[in-house]
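*Asks:* sequence-free structure coming up:
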């Protein structure tokens, strides 16, 4: 077989980029054999590096990372199979393509060479055609291995980058979750004669069910609980936006009063249904601190419950659409009288819709019964035990939906009831 025809070159910047010339390391202590084989390989168009023994060959492999290594079997000191073993033992070199060159091709010798790390054999007496065929085959294998290595390295880099981004995202989510949680009220005494405690557990790092208890003017508390449809970052950001609207200073500008019906009507106008179908449900209340009279309005949210000290219970909700479903909807305020030691609970539907292992929901009736059962205990104990009972029903720690449970107790002003808070 004759030598390959010279390749036509193209001007720089024209046509596909030229592939690099394959590099072959030839390791042979016999100078005549080495020079002859090197000349043959060079005439085939390859770049050839030469080494005079096994030790020098290992050094050259580490320095040049050739595409193919052709090793003489018989060499002083470290012979060809020993070099193969050293290559396979080195994680940086083990994927190298190695051909053992020998004057003998007995089956037992071939078996030993393969078992010690050789990929193929080449007889010193091989014809030009055989040399070309075996070298081409070995270089194809080497190219495939190198491509696999590059793909692996790319995947490793991508994985490291993804892990770093994931860590960064988790850190940002934790910061965002801390910010959202900081928007919630501090448990304790939001106003004289009012005790408060709450539990909050979003289904993800960020939740879209938020609530607040804060002064609305000098003689009233504003109360609300909202639920942004969906979960995660988008729902939480939308929920914080609605919380900003419900701030005392903003309500005075946007609504002009603290009437719950007027507030919900304005919220309905400002927070329409999104193009993706996302919406809010909202319960808003105003508690007069002097008379303990509660006025409230709701837009699709049924999460308010009063357990009176007399033993009666009632849900504070009315049939209504969520915010933004109908811009022409009107929402009216409703009033109810609270008495000393009555408890008002604001809650998300995530707590009573907690499923058991069989899929049965905990339900409003069980939630109500649990809160009533613990009415004689402190408010903190009532909230804590109700959450524990919900977890027990769920049979796990993570609710499928955001869970919020807030309790307020009207304290008896004629006596002290610090122990109940």
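*Replies:* Structure's in. What do you need? Keep in mind it's a predicted model, so treat the numbers as computed, not measured.

*Asks:* going by C-alpha atoms from here, please, whenever you check contacts or count neighbours.
*Replies:* Fine.

*Asks:* leaving out the residues flanking it, which one is nearest to residue 361?
*Replies:* Take residue 361 and drop its neighbours on the chain: the residue closest to it by Cα to Cα, 6 or more residues apart in numbering is residue 355, 4.3 Å away.

*Asks:* included below, for side-by-side comparison, is a second structure:
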């Protein structure tokens, strides 16, 4: 009788005489709805329900137990076995149809949910592929950006220059470097472009091209009858400020310290444009900040940049660090600051060159507990006391493109 009612209601019906036979039917046909007696040959309805829930199938199956049991403990037992609904005997046709319609609604909802999840998974797979491709591109971009700093150190007569550049992510906005002006002078720069993404990296690449070792490309150099001349540090900052305001349509700006170093006299002329204060450490160990700050480049049409002069005597050194170092924070939000960098310099006074820069980078990492949110970069200028052979500029100085001899 129940089978006839179901067929008249438009359902395709498959009957089974026992629990084991019903389980075989479920394995073979994966029915959408199962109506099972509580008591039947071979196994009980709850036992069949447990086995049914353990089957591997594509969609959800709605399970209704037919029973004359009305005790709360029996209902709980059936629900724990995995039943979705119950029909109490004797079965009413109206109640049967209502229970089946409820099952149909749940199955349709489950099917839509499954389709949505499948579409979501496809979208997620596409996004993962796109992310993997982007990561590959960014890794290559990082290699290219690291290549902008072709030489991490250079020796000019009695001076040694060492560079540190470590982006926070794949690509960053920091740039450090140096280039020879002539046999007796070099230009040295430390730049920090706002932001850390592609926009910052593109501007960094452009600035690197403008400060290359080639006289034809380097905007800090100009050809003269007597050889190569350099524009003043202040004029260079003003040039970059005009370029950024007139040629770019973004809110990007950058900070900079640029210095013109004379190897014979130790005289250094520089400009500070919103960059952290350079720190000069004398041979005695005394440390003092240099400059008054100045405005970042690309913010105002007529900014005030700070010019400074100093002399580096034998045993002295100058550290120019980006705000990724000076503004590093510990887990409590405390800034490392200029004083923290000074303490690092005092504590590692016996180290020089890259040994000192690596030690400073390690100290910053310890201070932040390894959480680095910004690029870190630095330039270390040291007035060393080598012998005459080491001081020969033809042996130790870079060529016109900034390459060191073997």
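*Replies:* Looks like it arrived, so ask away. This structure is a prediction, so every number in the text was calculated from the model and none was measured.

*Asks:* how deep is the residue nearest to residue 361 of the first structure tucked in, by neighbour count?
*Replies:* By the measure other Cα atoms under 10 Å, the count of residues near residue 355 of the first structure is 20.

*Asks:* ok, now which ones touch it?
*Replies:* Contacts for residue 355 of the first structure were tallied using Cα atoms under 8 Å, 6 or more residues apart in numbering; they are 361, 362, 393, 394.

*Asks:* tell me the one among those nearest to residue 225 of the first structure.
*Replies:* Nearest to residue 225 of the first structure, judged by Cα to Cα, of these is residue 362 at 20.6 Å.

*Asks:* what about the counterpart of the closest one in the second structure, neighbour count?
*Replies:* Residue-level alignment of residue 362 of the first structure against the second structure, with TM-score structural alignment as criterion, gives residue 336. Taking other Cα under 10 Å as the criterion, the count of residues near residue 336 of the second structure is 21.

*Asks:* circling back: now, the contacts of residue 355 of the first structure that are in helices?
*Replies:* Restricting the contacts of residue 355 of the first structure to those inside helices, with DSSP state H as the criterion, leaves 393, 394.

*Asks:* most neighbours among the contacts of residue 355 of the first structure, which one is it?
*Replies:* Highest neighbour count within the contacts of residue 355 of the first structure, by other Cα under 10 Å: residue 394, with 23 neighbours.

*Asks:* does that one really touch residue 352, like I thought?
*Replies:* No - in this structure, residue 394 of the first structure is not within contact of residue 352 by Cα atoms under 8 Å, at 10.2 Å.

*Asks:* all strands for the stretch 151-300 of the second structure, in order.
*Replies:* 153-156, 159-166, 174-180, 185-193, 221-224, 227-230, 254-262, 267-273, 279-281, 287-289 (DSSP state E, counting those that start in this stretch).

*Asks:* among those strands, which comes closest to residue 352 of the second structure?
*Replies:* strand 159-166 (9.0 Å).

*Asks:* just checking, what packs against that closest one?
*Replies:* Strand 159-166 of the second structure is packed against strand 153-156, strand 174-180, helix 353-368, strand 376-383, with contacts defined by 3 or more Cα pairs under 8 Å, 6 or more residues apart in numbering; DSSP states H and E.

*Asks:* go again using 7 Å as the cut-off
*Replies:* Taking 3 or more Cα pairs under 7 Å, 6 or more residues apart in numbering; DSSP states H and E as contact, the helices and strands that strand 159-166 of the second structure lies on are strand 153-156, helix 353-368, strand 376-383.

*Asks:* which one of the ones you listed is the most hemmed in?
*Replies:* Of all these, strand 376-383 carries the top mean neighbour count, a mean of 25, counting by mean count of other Cα atoms under 10 Å.

*Asks:* helices and strands around that one, which ones?
*Replies:* Using 3+ Cα pairs under 7 Å, 6+ apart as the contact criterion, the elements in contact with strand 376-383 of the second structure are strand 159-166, strand 174-180, strand 317-321.

*Asks:* on that earlier part again, looking at the second structure, which of the contacts of residue 355 of the first structure hold up?
*Replies:* Retained in the second structure by both residues aligned by TM-score structural alignment, their matches' Cα atoms under 8 Å are the following of these: 361, 362, 394.
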